[in-house]
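Participant: below: sequence and its predicted model.
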Amino acid sequence: MYLENLKSDFYEFITGKRICLIVHFDIDSICTCKILQSLLRYKQISYTLSVVQGVNDLKNVYRENAEQVKYYVLINCGGTIDLVDVLEPEEDVVIFVLDSHRPTDLCNIYSNGQIRLLWTAEDDLDVPEFQEIFCEDESDDEESSEDESEGRVAKRRRLGEEAIMKRRERRLWEAKREKIVFEYSQFTYYAKASALMMFDLAWKLNRDDKDLLWYTIIALTEQMIYEKIENTQYVLETGNLQAHATRLLNRTSDTDNTTSLKITFENDLKLVLYRHWSIEASLKYSTYTACKLRLWSLKGDKRLHELLADMGFPLVQSRQNYLSMDLQLRQEFPSAIAKLSEKYGLTDIEYTTFTMSYGYRNKYCAADVVYGMMTILECSPKTKKCEECFQTALDCLSRSHKNLLNAAIEKAKGITVSLFKTVQAALDMKRIISAGPFIYYIVQEGGLDWYLFTHQHILSLLAQFIIRAYVVMTRNRNASSLPLIISAPKDIEKGTCIVMGIPPLCENSPKNFFGKAFEQAAQRTNSDAVCDYFDTAYFDIPVKDRTRFLDALTALLS
């Protein structure tokens, strides 16, 4: 069921109770958790924090806490599965869910109060009516009793006409229900970031500040970078956050102006980490400019140097760290590239975003923080448990731990270079294959930095890069209408790989149909495919079944 008033039905309800906070392993969840923690501290609400990466983790965490805790808050996990069926909670257990994954499971929506959703019905699209999904009459019981008696007295009497009609109506209703449920659940997509909902609650409680606003901005920026939401939705939300930034401009908890936080709404460039890198490297390895200028080729490299020359930037300056460049060149850089954008086909290189600054030298764009946090979550040593990575990412949001963020940003540069080189190798060796209804690319074990792509979000960035590079380079006129399937090794010892799909470039909507397609392909091939992710566009399958799995998908989508 949906909660109408989060202040009274959620925040005041959990005051004085012990809760278990179960948080998904991603950036939006970390930002939401950080905001919620500040609200819980204010009311001195005791809580246990657990981190989950999939459905099995969620089950284990629930089992571990079931005896001590009766109230649970789930962040970005659980909304898309039938929680009562999966967790089998006692009747007095209450589970609050704040999840941006869609579609929401219908049993959660129509729960009698045990499952409480922290968003409104307007945030879910095309939800079927209760009577279309759940049968309210008692025909089930009648039929079952008839079925039981039928075995015993089949020789003595036949079913009456009324019973036959009831069964026929039941079958028709079930067929219609199956169709409605399929249409509702066939696409997976993302709704508003959970941090936005939590910040809205903090604002209504008059507990918001600039730090909480900055966490919300990072969560929204993460959705934009990973293309989880449409650009129009991003623009609308940034407009709302700009209003909050203006409102909070003169409110500060800092007494010293040199350390006070300033959040600025401004135009920025679609260049990865350029404030912490050299201009030449950022231009070369950013997905946007690499695809527009085809920088993986010698011709593209030459074009990049022409662009720098046209802007009046000497190579010596362009190869220096951005902060070490000549001050005048640094100030002119955004306007210089904007002037030449039409000539080089970079017309939409600018986008609106937020930057955060404090002190004299600390300035970060929201995208910089996203890349840094992604690196902490997905590129930490294997010896580090996911709970440790989560806690480090949580800490790096605090200004007192800027060294953690700076170290992560340095590491993120290496990931960006690896993404570029992987795409370059895929194009040179013609490994992006057209299978008819889709294109696919397989990351080979033992290839350049192949182990990076066992993680969801880095694999997602690679997929976005590859599909754009393919559309630019191929002679296939229908390339922009083809979706992409990408696969990478997952667990070498178990012989499994991760498979994910993204929609074609021609579709502006990030709605993804691969969740249902993967499910059907797995059934057709009888493979041991497992979807333990909350986003069903990702599947784990045995490497030995991958070829048959792709063949089944080709037949399914043709």
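Facilitator: Perfect, thanks for sending it.
Participant: C-alpha from now on. contacts and neighbour counts both.
Facilitator: OK.
Participant: pull the number of nearby residues for Asp126.
Facilitator: A count of nearby residues for Asp126, using other CA atoms under 10 Å, gives 12.
Participant: how about Glu342?
Facilitator: Residues near Glu342, counting by other CA under 10 Å: 11.
Participant: got another, please set it beside the one above:
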Amino acid sequence: MFIRRSNYADAYSRIKVASLSGSCTVLIFVALDVDALCACKMLSVSGLFTLMKQDFISHKIQPISGYQDLMDINQTVVLNNENLKFLILLNCGALIDLYQYLTPQDHISVYVIDSHRPWNLDNAFSNSNIFVFDDGDIEEKLYEERKAYDALVEMGDLELEKGSDDSSLVDEKENFSENENLEEELSKKKHKSSTDDEHKASESLEEEKDQEKLLDVCMYSTLLSSPHSTEYDSRKATQKKYYKYQKIISDYYDSGTWFGECISSQMYSLASDIGKEDNELLWFAVIGLTNQEMHRRMSYINRMNPLSTSDTENVKRTNGKTADDSSIRAKEEFRFMLFRHWRTKLKVWSEYGKKRLHKLFAKMGISLNQCHQVYTHMDMDLKKSLREKLDKFAPLYGLNNLVFPSFVRTFGFKCTLSASDASYGL
């Protein structure tokens, strides 16, 4: 079944209650990607602001690189572990039927927090110990799929039963057809008996037997005409619904793969619900979100409606105002870290490409001496005008979409770190 966003805090409360036993009740499976690592850091990794550390919840972290790791850990760690109460899967498990990889146990609840789509509907809608954290997609967009899934569950084993039922109806119709042939033969025999008087005595006995069979035919045809016919029509209508619901489920699974909301953002929602949000957790959520943006995993609508950075465009300071300043602000970032992408377009490995690059710098009014400087050591006036100059001249050289909305965080007087750089560093 699925857990609505408004019920995240209730799900976390169950973990807190189970941890009162003092034993290690939580096992966290972490996929090897930036979003999962950020969510894991927010939940559990040693630090002053992690949720489970504040609530004294004993837990164990297990990184996994594939489904085989999931099966191996199930055999070695999960099975016969009476102290274990919760399995938390971060960015893994949404696409598969988990009961094929994890042995069902009544005392263990499985929490699936995953941004991969489509959901395996058995995990989302079945009444089991598997709970998936819904980012809003299931409740708002999967109404038809849920209706179809519930209907198929109610129909049960119709797919297996319909074959035998249909064959029995076919046999009944064949028997009815045979009895109709028998009736025709009976009428022929009557005609023949009226013309042939020699065999009258012997045929009279046969006629009596045929009359009895004819009576059985009439009774059988009456029986078949109403109740069996109604049952057959009802079964055909049910079968039609069955195929309709199956098509809805198949279309959902065949629609491809995509990504939902990043799970680090969902973990920040959980922290907000229980009143434990802070800048540290927000920064991890920002890194996870930025990672999705850089890999084009956000929905098209979200990417076409980026957040406004008008409030921060006039910020001049590159470091903190105070030594303990840890503020986070929105800022547009350059895609210069995608070196292979823009180097391929400029062809800088060739002399012609180098000349084009130098020509671009010349048009932008940037000397080669400044180009060889570290960005932080460049003239401030050049850095301030870099965005405007790139917007004007870069498209002439095929360099489009060099800027995307992101965030930066200030670490006092030390430095200012962008979320994109932190994501690439992870």
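Facilitator: Nice, I can see it. Please read these numbers as outputs of a predicted model, since none were measured by experiment.
Participant: TM-score of the superposition?
Facilitator: Once superposed, the chains reach a TM-score of 0.70 (TM-score structural alignment, normalised by the length of the second structure), with 348 aligned residues with a CA RMSD of 3.7 Å.
Participant: who touches the helix or strand harbouring Glu206 of the second structure?
Facilitator: Applying DSSP states H and E as the criterion places Glu206 of the second structure in helix 200-223. Residues from elsewhere that reach helix 200-223 of the second structure, judged by CA atoms under 8 Å, 6 or more residues apart in numbering: 176, 179-180, 182-183, 186, 190, 193.
Participant: let me have the residues you listed in a markdown table, extended by distance to Ser128 of the second structure.
Facilitator: Output for the contacts of helix 200-223 of the second structure, formatted as a markdown table (distance: CA to CA, whole Å):
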| residue | distance to Ser128 of the second structure |
| --- | --- |
| Phe176 | 48 |
| Asn179 | 52 |
| Glu180 | 54 |
| Leu182 | 57 |
| Glu183 | 58 |
| Leu186 | 63 |
| Lys190 | 69 |
| Ser193 | 73 |
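Participant: what would the residues you listed look like in JSON lines with neighbour count and secondary structure?
Facilitator: Putting the contacts of helix 200-223 of the second structure into JSON lines (neighbours: other CA atoms under 10 Å; DSSP: H, G, I helix; E, B strand; the rest coil) gives the following:
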{"residue": "Phe176", "neighbour count": "17", "secondary structure": "helix"}
{"residue": "Asn179", "neighbour count": "19", "secondary structure": "helix"}
{"residue": "Glu180", "neighbour count": "16", "secondary structure": "helix"}
{"residue": "Leu182", "neighbour count": "16", "secondary structure": "helix"}
{"residue": "Glu183", "neighbour count": "19", "secondary structure": "helix"}
{"residue": "Leu186", "neighbour count": "18", "secondary structure": "helix"}
{"residue": "Lys190", "neighbour count": "13", "secondary structure": "helix"}
{"residue": "Ser193", "neighbour count": "18", "secondary structure": "helix"}
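Participant: which SSE is immediately downstream of the longest strand belonging to the second structure?
Facilitator: Secondary structure assigned by DSSP state E gives strand 403-411 as the longest strand of the second structure. Counting by DSSP H and E, the element after strand 403-411 of the second structure in chain order, helix or strand, is strand 415-418.
Participant: what comes up buried for that following strand?
Facilitator: 416-418 (16 or more other CA atoms under 10 Å).
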